[in-house]
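> Show me the folded form of this:
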Amino acid sequence: MPVNRLLVILALLGGAARAGEPVSDAVALERLVRQDCGSCHGLTLKGGLGPDIRPQALRHYDTETLSEVVLDGIPGTAMPPWRPLLSESDAEWIADYLLNGEPE
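Next up is the predicted model:
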């Protein structure tokens, strides 16, 4: 991963993580979904360069499978792997967040 991309991601997380350490704060993870995922999937997650990732569009996924997509990306597409920056528990939190919508 280019260093510039890593620096941008860390800056967007608001300093919640340092290089090589997983993001563990739910606020930072929600920000990551809105800003980083939203940069391709649209700020409202309804789709953009990438597909719609709101709960109704992801109902064919389970948490484990969607978590793997977050961590490993989708080869041959623009969906990048996030494994270098996220722990498995962070990816599970993101998958659950995407599948179940925003907490009220």
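> going forward, measure contacts and count neighbours with C-alpha atoms only.
OK.
> got the contact list for Met77?
Check again: residue 77 is Thr, not Met. Thr77 is in contact with no residue at all, counting by C-alpha atoms under 8 Å, 6 or more residues apart in numbering.
> what's around Val70, how many residues?
The number of residues packed around Val70, counting by other C-alpha atoms under 10 Å, is 23.
> hmm, who's touching the helix or strand that contains it?
Secondary structure here is read from DSSP states H and E; on that basis Val70 sits in helix 63-72. If you take C-alpha under 8 Å, 6+ apart as the criterion, helix 63-72 is touched by Pro80, Pro81, Trp82, Arg83, Leu86, Glu88, Ala91, Glu92, Ile94, Ala95, Asp96, Leu99.
> Filter these down to the ones in helices?
Taking DSSP state H as the definition of helices, these contribute Glu88, Ala91, Glu92, Ile94, Ala95, Asp96, Leu99.
> how about this one, so we can line them up?
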Amino acid sequence: MTTPALANPIDAKALERFVIQDCGSCHGLTLKGGLGPDIRPQSIEHYDPEILQSVILDGVSGTPMPPWRPLLSEAEAAWIADYLLKGEAP
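Alright, predicted model coming up:
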């Protein structure tokens, strides 16, 4: 049986590292944008957390945004969406 790379319960420190390293590799280490768009709170505040969770899990077709569903649970993607919207750990 395969387990997600970041298993439950939520490991906030591991998810923060994931955002900085994995998301930051495309969105910039300060998340101000790069290959991917700016994902700081002021730039994404108009998104619902559920929409961001869906983008994190399923990616965006026709763009470099990959689906992270094979590595993240729905709870972890929800935590990341909240983290991005608030700019801090929920």
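> one step back: ok, the contacts of helix 63-72 of the first structure vs Thr44 of the first structure, which is closest?
Leu99 (14.4 Å; C-alpha to C-alpha).
> Read off where stretch 16-33 of the second structure ends up in the first structure.
Here stretch 16-33 of the second structure aligns to the first structure at residues 30-47, judged by TM-score structural alignment.
> Map Ala78 of the second structure across to the first structure for me.
Across the two structures, Ala78 of the second structure finds its equivalent in Glu92 of the first structure, going by TM-score structural alignment.
> tally of neighbours for that match?
The local packing of Glu92 of the first structure (other C-alpha under 10 Å) involves 20 other residues.
> what's the closest non-adjacent residue to it?
Of all residues beyond its chain neighbours, the one nearest Glu92 of the first structure is Ser67 (5.1 Å), with distances taken as C-alpha to C-alpha, 6 or more residues apart in numbering.
> In the second structure, what residue corresponds to the one you found?
Matched by TM-score structural alignment, Ser67 of the first structure corresponds to Gln53 in the second structure.
> quick one on the thing from earlier: can I get the ones in helices among the contacts of helix 63-72 of the first structure in a markdown table including distance to Cys40 of the first structure?
Formatted as a markdown table, those follow (distance: C-alpha to C-alpha, whole Å):
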| residue | distance to Cys40 of the first structure |
| --- | --- |
| Glu88 | 22 |
| Ala91 | 17 |
| Glu92 | 20 |
| Ile94 | 16 |
| Ala95 | 16 |
| Asp96 | 19 |
| Leu99 | 18 |
